[in-house]
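Undergrad: Requesting a structural model of the entry that follows:
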Amino acid sequence: MQLKKSKWLLMIGAFTFLLFGAMYIHLMSGAFAMTTPEVLKTLLRIESTEQFDLVIFDFRLPRIITAALVGMGLAMAGVVLQGITKNALADPGIIGINAGAGCAIVIFMFFFQVELINVEINSILKILIVPLFGFVGGAIAAAIILAISYKQGRMDMQKLILTGIAINTGFSAITLLWSLKMDEGDYQAAAIWMNGSIYNSNWYFVCAMLPWLLILGIYIYRKSYLLDYFQLEEETITSLGISLEKEKIKLLLASVGLVSACVSVSGSIGFIGLMAPHIARQLVGIHHRYMMPVSLFIGAILLVFSDYIAKTVFSPVELSVGIVVSLVGIPYFLYLLVKSKG
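TA: Next up is the predicted model:
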């Protein structure tokens, strides 16, 4: 066990290095050129200028931190959903939670006239309460999925996945209908946001999602041992004195909160919650206490690096980061689907 833990700590160290490396590459790239000494002096407040402060602290650093936090949140939600359903293909985007949260937020944008890609001072309070609306939408999607997938007092996991896919399609259609009611400027903003975009992130976005990630993340990690038990037969779990269905619902609602906080600042970004847990599981096994932190690092690295690609490949034009993630995630999903059939 000691050897396993030492290998795990070494892996955490390696992923920490990779994450900071991805963040450094992202921080240094852009139309405004900066050298490493200039960046370090600005970050350490040794010798800073107004221009460097603006580029680093107002534009690049909030965007990078938002990408890392969103990647971690989606990855943790993916771990929970895959653990609950015992299905490696489960993902917040695929089973409809992203779509439910996104639909509620688009309706919020329509009624309260707030653009999540162009934040003004008078919309700061609105930005901070957006995750609440996202949670309501995600919770409604989860409630519908649970109501349909319950069979004789237990969750039918096969039905849960299929229902989630249908809910995803339904909420996406409703979101499109509401966005078409907007005027041209608001529609463009909503369309960019719905495809997954963090290019205009700021510190208010970070403040809006950070409490959700900290509180729910700590709760989920403390309950991670249950995800190990969930891999057993239901009769065995019940014999251990675990209230199976109640614990599943609690963890599901916690994952809905994580997804809602992420969607509120980044729009709908799929496949991070699918890829990160699966890669982590291949590296460290199914013990969730060890697998979950590795999954968080992988999710953060995937999204930071994807956002870097979105920013630089077609510069000065930027892609939506959700598109970049999908270009990798769709082939990976098909690979997992073929592998599971095999």
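
Undergrad: From here on, just use CA atoms for contacts and neighbour counts.
TA: OK.

Undergrad: any idea which element Leu27 lies in?
TA: helix 2-28 (DSSP states H and E).

Undergrad: which helices and strands does that helix pack with?
TA: helix 61-85, helix 288-312 (3 or more CA pairs under 8 Å, 6 or more residues apart in numbering; DSSP states H and E).

Undergrad: Quick one: work out the angle between that helix and helix 61-85.
TA: 140 degrees (axes from the mean of the first three to the mean of the last three CA atoms, to 10 degrees).

Undergrad: Also this sequence, please, to line up against the first:
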Amino acid sequence: MKTAQLLRKQPVVVILLVLLSLATIVIGLGIGSSPVSYDRLLPTLFGHGSFEDHFVLFSIRLPRMLITLLSGMALALSGAILQGITRNDLADPGIIGINAGAGVGVTVFFLFAPIHVESFIYVIPLVAFVGALVTAILIYMFSYKRGEGVQPILLVITGVGFSLALSGLMIFLISSVDRTKVDFISKWLAGNVWGTDWPFVLALLPWLVILVPYVLFKSRAMNLLALNEPTAIGAGVKVQKDRILLMLSAVALAASAVSVTGGISFIGLMAPHIARALVGPRHQQFVPVSILIGGWLLLLADTIGRNLSEPNGIAAGIMVAFIGAPYFLYLLLKKER
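TA: The predicted structure follows:
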């Protein structure tokens, strides 16, 4: 009976989250350093507004909001995958170092590529993916024990260690470069959304278009992988193949997101937990909800952050950390009991 109730509840939760995201977008479009009256939003969106309103909406606010929405979705899905295949409720691409690995890749590219980084918009996610992938492989190797598989707690400890080490490496790399590049990397580390134009939306969108359907298709396998390996093998799941492909998907999603939004943690931790609490533990049910929650959380954090102080606001990564860090400690203490 409880399962049937959760099945009926999921469409309602999805509709509410879509409406919540749309409401946040509408509110965010109207507020800011150059406010746009709400009675002018629809005319401007349909091409009948003033030049100033059209510029503010289409060149500044709308692409930024779409980027934060898509990035939050990617981070939430990455977290859901990692928590499932590692059987670790504390797994998050930011906490276990994958985001930091992507950051090192972006940093090296930004500092040493001969052409300015904005000229390589579509290459940046690939560069971030390579850095994140190398990091993920090393973390996996250090937290894996033959015959026992990945050790959940060891994975988090190893990931946190890698995250700190890679953050230190980034600081070392920027210590001898010019101030302009230092400013960019420092903003990236804080989770300051820097990719705020339409080409960045186009650079991020294909990763989600390809990987979201694939992960949803693999929901049954993820349900079994989240239990234990013998059960998954007995049910016909190709454990090693599926785990590797899903891990690559999680890394790609996280890398593509942080390559344009900076080092944002905790979205991938919180969104799956909230989704499971709302619609239950089956991946078919909670993964779509988790994607929507992640998108809305980052969109909300960025909308609040950019309007709290002038002229540059507060980085979205900092706003998310205000909520996410206490939530992580709560989950950690709960797991220890």
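
Undergrad: And the helix holding Leu27 of structure 1 against structure 2, how far off on average?
TA: Here the mean offset of helix 2-28 of structure 1 against structure 2 after fitting is 1.5 Å, by mean CA distance after the TM-score superposition for structure 1.

Undergrad: Buried residues, that helix. List them.
TA: Neighbour-count burial for helix 2-28 of structure 1 flags 8, 12, 15-16, 18-19, 22-23, 26-28 (criterion: 16 or more other CA atoms under 10 Å).

Undergrad: could you give me the residues in structure 2 that the helix or strand just after it aligns onto?
TA: Counting by DSSP H and E, the next helix or strand C-terminal to helix 2-28 of structure 1 is helix 36-43. Mapped onto structure 2 using TM-score structural alignment, helix 36-43 of structure 1 spans residues 38-45.

Undergrad: how distant is that stretch from the center of its chain?
TA: The chain centre lies 30 Å from the centre of stretch 38-45 of structure 2; the measure is CA atoms, centre = their mean, to the nearest Å.

Undergrad: quick one: contacts of that stretch?
TA: Identification of contacts with stretch 38-45 of structure 2 by CA atoms under 8 Å, 6 or more residues apart in numbering yields 29-30, 49-50, 53-54, 57.

Undergrad: now stretch 2-19 of structure 2
TA: Residues contacting stretch 2-19 of structure 2 (CA under 8 Å, 6+ apart): 278-280, 285, 288-289, 292-293, 296.

Undergrad: Give the buried residues for the match of helix 36-43 of structure 1.
TA: 41, 44.

Undergrad: Thr238 of structure 1: neighbour count?
TA: Thr238 of structure 1 has 13 neighbours, counted by other CA atoms under 10 Å.

Undergrad: Kindly report the same for Thr231 of structure 2.
TA: For Thr231 of structure 2, using other CA under 10 Å, the count is 13.

Undergrad: what lines up against it once you look at structure 1?
TA: Superposed on structure 1 with TM-score structural alignment, Thr231 of structure 2 falls opposite Thr236.

Undergrad: Check which helices and strands whichever strand or helix holds its match is in contact with.
TA: Under the criterion of DSSP H and E, Thr236 of structure 1 resides in helix 234-239. Identification of packing neighbours for helix 234-239 of structure 1 by 3+ CA pairs under 8 Å, 6+ apart yields helix 244-266.
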